[in-house]
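Quick one: sequence plus predicted model below, questions after.
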Amino acid sequence: MATWADIQSWDHNAIIEAEDLIEDEVREAREIIADLEHAANDIRSQGEGPDRMRQRLTEIQDKLDSRLNELTEYALATAELHGYVSRVVAKRKSAWEVAAEIGAEITESGYIKWNIPEREKTTVAQCKYDELFDTIADAIKIATEAEDTVGPRYKALADGKYAMSEGRHSESAGLADDADPSWSPEEVSVWWALLSESEREALINRDPEKYGNLNGIDMASRAKANDLVLNGRIDAAGNRIPGTSLIEKTENELKKVEGQIEALHNAGIPLSPFLGQRHEALRNRLADLQALERNLQNDSELRLVALEPGKLGENVRAAIAIGDVDNAKHVTTFVPGMTTSCRRSTDLNLRYARNLIHAAETAGGAEEGSVAAVAWMGYEAPPDPWETADPSVAFPGKAQAGAEKLNGFLTGIHSWRSERGMDVHQTPVTHSYGSLTGGFAMRDIGADVVDDFVYTGSPGSAVQSVGTLGVDPEHTWVSAIPLHDAVQGMGPDGTFGRDPKELEGIGHLSGDATGGDGYNSDPNADKYANHSAYFYEAKKGQHNYSLEDIGEVIAGKKERL
């Protein structure tokens, strides 16, 4: 079992350097094997001499196959270790920050010495202490899991017991022919980078549902895969294959159910609740898909970078990118809240995402084209309880489930860029229940994955201390509109975390959205009237200072006052 003392020397930067060296070796070995294969095929003469030459080349190739497989396993195991170490480093840093905040000391064994007067141990301070205890425990747990998971992989290699079936005649010589579901985004990025373009293309065409949502590959490939899922496969002549699109499949299912309903009606038989629920679920799924299709057709700049239909009855989960996520200097991911669904929210979330890009370019001074934004509707957001009698918005469960998906998505962006030796400035901008989702995601994010993090209209931060987040506290921000945004802090501190605007050490952005087109200044208006005003485009000649400040954060230009 790992100890707190063990992880004090863990350094993810050293792991990255090792990854790069091993991957270079893998690429070189693949090239040599391919050259030898060509050489063997060029020996066309017959007779004893040529036969011996072919046999010798085969023996050499078999040995190289084995060495290449071992190198590939080293590369993937090191990538998996990178993911673990990155998370441990972030947790370790969080623990130090929270300890400093409450005046505690963490001993070499991981024990917390908190020798302050009892009168200073307020409820908030005690909650921070509890969070510190959990953070240390999490760091040790992750480190132990790394030892238990990655350790045996290295041992098998050291003992000469590693074996992989893929050889030079497999679809991807020396590499796994398909992504393993257990791989982390870091492993996926290494494997994907080692594949050739033709190998990647074949995988996308073979299983677009999988590769359209695989964290760790490039977003262009994800979009290509999701296009095949949404709009249908393409034949050799470049034409769509009828009946293969998710939209068509859903339409056909819906027509079938509607036929059953009509038959029951004509026969005077009451509609069963099951059939009625299925009908509604199919209508909602089709509306979700059509909303995505409509927006993608109307704007060639958009890319569908996530598409999960989920179980029937759930919302379609999706993410649409504006701009080039794979190459943009700045990437912001907008995470919306309650009632989010593709059918009712795609247009709105894309408008807000565009406004974020515009604010980054104007208020933040980012170069035009250097900012990409993602409207991330990739989790099952809670519905309006007044419309559905579903009380899930009052609980953190959907946020915690969504946090895992958001974490993987953001880590995938970072790992692919890192794999290519490219920096990216990532800023999730979270809103309402989506800010709770974002907060939970940041609690377990790896070091350096997210550069800036923004809460807006938040019911709760998911933490008791800003230090618990895996983001530099100096780059964690909150915007809070003072009029008609009653969502702020409405969640219970015990389950939703504290109101982010109350967190000590957080950066405060402007809450002045009075110049936003749609801002409601009527003191008697609904108490939620300005809940989304953070993202309203400014009226001509006026300013939405909240949006402008968020834009400065996205552009990496915002400084603490």
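Thanks, I have it.

contacts and neighbour counts: CA atoms only from here.
Fine.

separation between the residue nearest to E187 when sequence neighbours are not counted and A403?
Spatial nearest neighbour of E187, excluding adjacent residues (C-alpha to C-alpha, 6 or more residues apart in numbering): A79 at 4.9 Å. For A79, the distance to A403 equals 22 Å [C-alpha to C-alpha, to the nearest Å].

all strands for the stretch 451-561 of the chain, in order.
Counting by DSSP state E, counting those that start in this stretch, the stretch 451-561 of the chain has strands at residues 453-456, 476-479, 507-508.

ok, and here's another one to check against it:
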Amino acid sequence: MMGLSWSDVKDWKSSYLESQAERLRAERAKWLQGASDAEVAMSKVASSGAGVEAAKASLRKKIEQVDVCVNKLSELMMATSQACDGVWSVQTRILECKQYAEMHELRIRSDGGVESQPGKDASGDDEKKLAGKVSEVLTYAGAVDQRYKMRMWAVATGMYASPETHKSASPGLYNFPQAEWSATEVAVWWKALSAAEKQDLIAHHPEMIGNLNGVDMASRDQANRILLPQKISQAEAKVQALRATFKMNPSEYYRHDRVPKSKVAVNSELEWEEKRLADLKAIRSTLEENDKLRESKPHTPKRGLVYMDDSKKDDRVKVAISTGDVDHAKHVSTILPGMNNVPSEDIGDHVKNAERVRQHSIRNAKISSEQVATIAWMYDTPQGGQVVSSKYATKASHEIGSALEGMHASRHTNGIERAHTSLLGHSYGSTTAGKVAKMIRKGVLDDLVMYGSPGAGARDTREYNLDHGRPYVSGIKSDDAVKGKGTLNSKFGNNPMFMPGVKHLANNSERDRSFFIPWKMFDRHSEYLEEGTSSLEDISRVVTKVPVKGER
């Protein structure tokens, strides 16, 4: 069997498969309704007799045939959504090949061969590396194509079969999300469920829905709000039990030199549980503050708990709190903080910073408030000396990027206009944001804003997968010594202040001093989103696509 060629895949589009998945979903819903209507009609037949019984038997037979059809439509719908997601990944990989070619003075021929651009003499090593990337794209595309063919073949030949009926929970579909599903598959599955089926999952299995990429953010908020008090109660009980086991005064908890070796493990677990409890309570307070305000001022935008991870894989709870309607807003911006941020101490201020950006964005664009939503995302930020490592940025970039892809998939599947999407990062958070922009799939992210940045998370702006926008930077000239510091470690990327293609935003030059004071070298590092600063105004303009004023 001949493999796919570059000319076969370079123009692949997921739009056709998206429309087919939606047609299959609508057809499935129609057949399900038909089966339900037939059941109702049959239940209303009051007469009896041989003729009536024969008619009922015939109707039951037709309903069984409808069940088979629903199961096949369900499988085709999910197979198509899987293929659609695969094509999306192929599109992104092709884009990255083109980016690499442009950066290294190469070009890709229509047959997939690689050569230097006319008049250029590219490196042989770069040529080999790009050829390898092209080969990987073709191999991956072939796997996507073959997998889709096999699933369709199974339905067409009768090899696929499901025992489910229209009376089953989520007929023809899995009752629960599958671990291997992509955000696109989740979005299609979630839309195909009835409102009652969705609410049942949220009420009885909120842990499955709260962080599930591809589910709308309103449903995620609902699930996480169910989980939050449960987690707080569990943490309180755990802390109480560990303290009883430990049997020491609170002042002794963290003094490992005073703890018998047999109790060091208990002490470590107690530390983690106390941090977890403090983080969860701070999240609750941040939400309750908004809920209380909305009681007296109903038009206050709602905060949503759209992500919450308190697993032990990280030192602190990770959380994302939205303001506004992320599922429908025309402009959505996610804001990332820098080092030494933890929910117990900082989530309230971080949310307020994001809300300040939102308010200024609305004001600068002169648009209605429902058109803008923000997400204050607190990832596992490095603490103290951990900041010299880029691993926290790399890890968070995958979590945040996947969530933004899920938001995109959910909106697209539900026929909601694509949001203008921006990502804002301060300090270490700017490196994290840069890494998100580098790995995120095509068509999701528009604008990247870095401020007080130690490193851009990339070596070249052409590595960023930005759709309709560009990268921006704001860097205060005096008393912000963090700028560019991470570039001593190549994994932080280059200094965005000097990267070609990065647009410079206002940087509060009116506050600059003409002389250096060593003990004040970090004093202004955190002023970028302060009220009254030109940096806040320009950063906010990016969020709503208002022309920026730029550096002075």
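Okay, I see it. This is a predicted model, so every value here is computed, not measured.

what TM-score do we get after superposing?
Overlay of the two chains. TM-score (TM-score structural alignment, normalised by the length of structure 2): 0.87; 529 aligned residues with a C-alpha RMSD of 3.1 Å.

give me every residue that touches the residue nearest to E187 of structure 1.
Listed by C-alpha atoms under 8 Å, 6 or more residues apart in numbering, the contact partners of A79 of structure 1 are I15, E19, E186, E187, V190.

ranking these by neighbours, who comes first?
With neighbours taken as other C-alpha atoms under 10 Å, the top of the contacts of A79 of structure 1 is E186, carrying 30 neighbours.

Tell me the residue in structure 2 aligned with that residue.
Taking TM-score structural alignment, E186 of structure 1 has T184 as its aligned residue in structure 2.

And for R153 of structure 1?
Under TM-score structural alignment, R153 of structure 1 pairs with R151 in structure 2.

which SSE is the closest residue to that match other than its chain neighbours in?
Distances taken as C-alpha to C-alpha, 6+ apart place A79 nearest to R151 of structure 2, at 6.4 Å, with adjacent residues excluded. A79 of structure 2 belongs to helix 50-103 when assigned by DSSP states H and E.

starting at the chain centroid, how far to that helix?
25 Å (C-alpha atoms, centre = their mean, to the nearest Å).

compared with structure 1, how much does that helix deviate?
Superposing on structure 1 places helix 50-103 of structure 2 at an average distance of 2.3 Å from its equivalents, by mean C-alpha distance after the TM-score superposition for structure 1.

Who are the packing partners of the helix or strand just after that helix?
Counting by DSSP H and E, the next helix or strand C-terminal to helix 50-103 of structure 2 is strand 106-108. For strand 106-108 of structure 2, the elements it packs on are helix 50-103, strand 114-116, judged by 3 or more C-alpha pairs under 8 Å, 6 or more residues apart in numbering; DSSP states H and E.

Please work out which residues of structure 1 line up with strand 106-108 of structure 2.
Counting by TM-score structural alignment, strand 106-108 of structure 2 corresponds to residues 104-106.

who's in contact with the matching stretch?
Applying C-alpha under 8 Å, 6+ apart, the contact partners of stretch 104-106 of structure 1 are W96, A99, I112, K113, W114, N115.

Compare the residues you listed and tell me which has the most neighbours.
Going by other C-alpha under 10 Å, A99 tops these with 22 neighbours.

Run a quick check on that residue versus L132, I expect a contact.
Yes. Between A99 of structure 1 and L132 there is a contact under C-alpha atoms under 8 Å: 6.8 Å.

would you say the match of E186 of structure 1 is within a helix?
Yes. T184 of structure 2: assigned to a helix according to DSSP: H, G, I helix; E, B strand; the rest coil.

returning to that earlier point: can you give me the neighbour number for the match of R153 of structure 1?
Neighbours of R151 of structure 2 (other C-alpha under 10 Å): 17.

What are the boundaries of the strands in the stretch 201-350 of structure 2?
For the stretch 201-350 of structure 2, the strands defined by DSSP E, counting those that start in this stretch occupy 303-309, 318-323, 331-336.

I'd like to know how far A39 of structure 1 sits from D148 of structure 1.
To D148 of structure 1, A39 of structure 1 is 43 Å away according to C-alpha to C-alpha.

Ok, D159 of structure 1 next?
17 Å.

who has more neighbours, the two?
Applying other C-alpha under 10 Å to D159 of structure 1 and D148 shows that D148 carries more neighbours, namely 13 against 8.

which strands and helices sit next to the helix or strand hosting the more buried one?
Element membership for D148 of structure 1 (DSSP H and E) is helix 123-158. In terms of contacts (3+ C-alpha pairs under 8 Å, 6+ apart), helix 123-158 of structure 1 is packed against helix 48-102.

Give me the distance between the helix it packs on and the centre of its chain.
23 Å.
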